[in-house]
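Undergrad: This is the structure alone, sequence omitted:
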């Protein structure tokens, strides 16, 4: 089946979709994005993604090309026409396509923002085999720009990190700055020590994950202790458990860091319970 995508107000077959070569997302990485998961044909935490999208646009002084109500309807229509039961909806907004390449921002009254959405079908997303065995990760230096709290399309270094991990025969990489873990290449990082869930505090150094926010809320509601602070790789290697969260992996255990086994070397009970709670509560709240 040919996938239907959405480009600047039109629903199109994917092989007919086009953007200008002058689009600033293509030329300058001048754009932001969101990825919303779909479970049981419903959108997971759409409101959180929409709110973060608005924040990213505001931080970059970029105009939104669509209202959040209309954006929800586009998401739902793409899920419907592409028959997505489990998967993701990718959204990207750029500063648009002026007549020529220029470092200066174009006038938004003359050059409207561009918007693209497409779906990714991922059967078995909630029952990923990796959740039963856990991720292995390596640590790499974090050399990204300083505004990681804005969800931009500047993903070259995270992609390089994924490839470093692949070359090392593991699943992902955790980035380290000034001796402390910031986050994974596409996820937020956590450790568990003596029953306390520890994850880096929010700031410009990391993305405020939508799944992160939900998981921490569920943890507190379940009377789990949460501490938001930075931690080192050595501290992570000495932890009882470790895990990551993201819209595509939900809660994913981490069982090895830089070759050192974490805890028992198997997914731990805290990560396992949080994954159960997250999937259960998210399915109830899906729209």
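TA: Everything's here; your move. Small disclaimer: the values here were computed from a predicted structure and weren't measured.

Undergrad: rest of the way, CA atoms for contacts and neighbours
TA: Fine.

Undergrad: On the three-state scheme, residue 93 is what?
TA: At residue 93, secondary structure determined by DSSP: H, G, I helix; E, B strand; the rest coil is strand.

Undergrad: what about it, how many neighbours?
TA: 26 (other Cα atoms under 10 Å).

Undergrad: likewise residue 116?
TA: Neighbours of residue 116 (other Cα under 10 Å): 20.

Undergrad: ok, it touching residue 7?
TA: Yes - under the criterion of Cα atoms under 8 Å, residue 116 makes contact with residue 7 at 4.6 Å.

Undergrad: Which parts of the stretch 101-250 of the chain are helices?
TA: 130-133, 156-167, 210-221, 233-237 (DSSP state H, counting those that start in this stretch).

Undergrad: Residue 72 should be in a strand, yeah?
TA: No - Residue 72 sits outside any strand when classified using three-state DSSP, being helix.

Undergrad: take a look at this one as well, against the first:
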């Protein structure tokens, strides 16, 4: 597959080797193949790794299928895909509640990843999971469309350069915004659940902002500093305001879990465009 990226005009000059290794995180093995096969060009001309590239330059990489490993997945249903944003490198989807982000067994074919694979198959492209949402949670999910961009997105996620904001409706009336900083660990008695575990848990921080307060419930926005399993659900339940419809952390009936990944902000790894993607209609 051939990929051509134009460096932003304000991109600082640097050796091509440094761009590939440090900014684009191309693995050592793939860099070796690019060099030995002469599969890299700058402005349509064969390039040497030591040459300098700068803003406005077009960088072309030819990636062979064998350069990266890919785990084949079952094709789902392309017509179920709700596309929020797409270009050559990124695919952002609006996940329905009740659908898993990715399969846990090889023959599963009814997850968002399966449907994304079916959607991309006619384009001879493949989806790669960048992050996930719980099955019961709806909203924005980011996929990479090629292995070239995947490690860059992973680093951005790790460095908190991808901003996500969630909507939730909780039981009870919250009176003020707050930050919940409580360690989260596994529940030894129920493998599906997580608990507040001050001694052995992993650090977790959730910022909660009130959007609307009703008589019996409160609509809130949540922003995470960390990405622990069930983090929002466990933290809100820990302060006595569980998410409405949560099948694990409260026992009042509701049609669904009222938690939605509403908003995603990131700088495009290659174009440096600031992307703001909202998963409508949301909860409210």
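TA: That came through fine. Since the model is a prediction, treat every value here as computed from it, not as a measurement.

Undergrad: What's the TM-score once they're superposed?
TA: Put the two chains on top of each other and the TM-score (TM-score structural alignment, normalised by the length of structure 2) is 0.32; 148 aligned residues with a Cα RMSD of 6.1 Å.

Undergrad: related to what we said a few turns ago, quick one: the helices of the stretch 101-250 of structure 1 as TSV, columns for distance to residue 250 of structure 1 and mean neighbour count too.
TA: Below are those laid out as TSV (distance: least, Cα to Cα, whole Å; neighbours: other Cα atoms under 10 Å):
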stretch	distance to residue 250 of structure 1	mean neighbour count
helix 130-133	9	16
helix 156-167	18	16
helix 210-221	7	17
helix 233-237	20	17
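
Undergrad: Residue 283 of structure 1 is nearest to which of these?
TA: helix 210-221 (12.7 Å; Cα to Cα).

Undergrad: now for the closest one, which elements pack on it?
TA: In this structure, helix 210-221 of structure 1 packs against strand 225-228, strand 241-246, helix 269-285, with contacts taken as 3 or more Cα pairs under 8 Å, 6 or more residues apart in numbering; DSSP states H and E.

Undergrad: Pick the most buried one from these.
TA: Most buried of those by mean neighbour count (mean count of other Cα atoms under 10 Å) is strand 241-246; its value is a mean of 26.

Undergrad: Next SSE downstream of that strand?
TA: Once the chain leaves strand 241-246 of structure 1, the next helix or strand it forms, by DSSP states H and E, is strand 250-257.

Undergrad: Check which helices and strands that next one sits against.
TA: helix 130-133, strand 135-141, helix 233-237, strand 241-246, helix 269-285.

Undergrad: Turn the ones you listed into TSV, columns for distance to residue 56 of structure 1.
TA: Formatted as TSV, those follow (distance: least, Cα to Cα, whole Å):
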stretch	distance to residue 56 of structure 1
helix 130-133	30
strand 135-141	25
helix 233-237	30
strand 241-246	18
helix 269-285	24
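
Undergrad: Ok, which of the ones you listed comes nearest residue 220 of structure 1?
TA: It's helix 269-285; of these, that one is closest to residue 220 of structure 1 (Cα to Cα) at 10.7 Å.

Undergrad: Next, the angle from the closest one to strand 250-257.
TA: Angle of helix 269-285 of structure 1 versus strand 250-257, following axes from the mean of the first three to the mean of the last three Cα atoms, to 10 degrees, is 160 degrees.

Undergrad: and helix 269-285 of structure 1, what other elements does it pack with?
TA: By 3+ Cα pairs under 8 Å, 6+ apart, helix 269-285 of structure 1 packs against helix 210-221, strand 241-246, strand 250-257.

Undergrad: picking that back up, between the helices and strands packed on helix 210-221 of structure 1, which one is nearest to residue 76 of structure 1?
TA: The nearest among these, by Cα to Cα, is helix 269-285 at 14.9 Å.

Undergrad: that's a strand at residue 50 of structure 1, yeah?
TA: No - under three-state DSSP, residue 50 of structure 1 falls outside any strand and is assigned helix.

Undergrad: what separates the closest residue to it other than its chain neighbours from residue 46 of structure 1, distance-wise?
TA: The shortest distance from residue 50 of structure 1 to any non-neighbouring residue, by Cα to Cα, 6 or more residues apart in numbering, is to residue 68 (6.6 Å). Residue 68 of structure 1 sits 10 Å away from residue 46 of structure 1, going by Cα to Cα, to the nearest Å.

Undergrad: likewise residue 93 of structure 1?
TA: From residue 93 of structure 1 to residue 46 of structure 1 the distance is 16 Å (Cα to Cα).

Undergrad: ditto for residue 91 of structure 1
TA: On the measure of Cα to Cα, residue 91 of structure 1 and residue 46 of structure 1 end up 12 Å apart.

Undergrad: For these two, indicate the residue with more neighbours.
TA: residue 46 (23 against 19).
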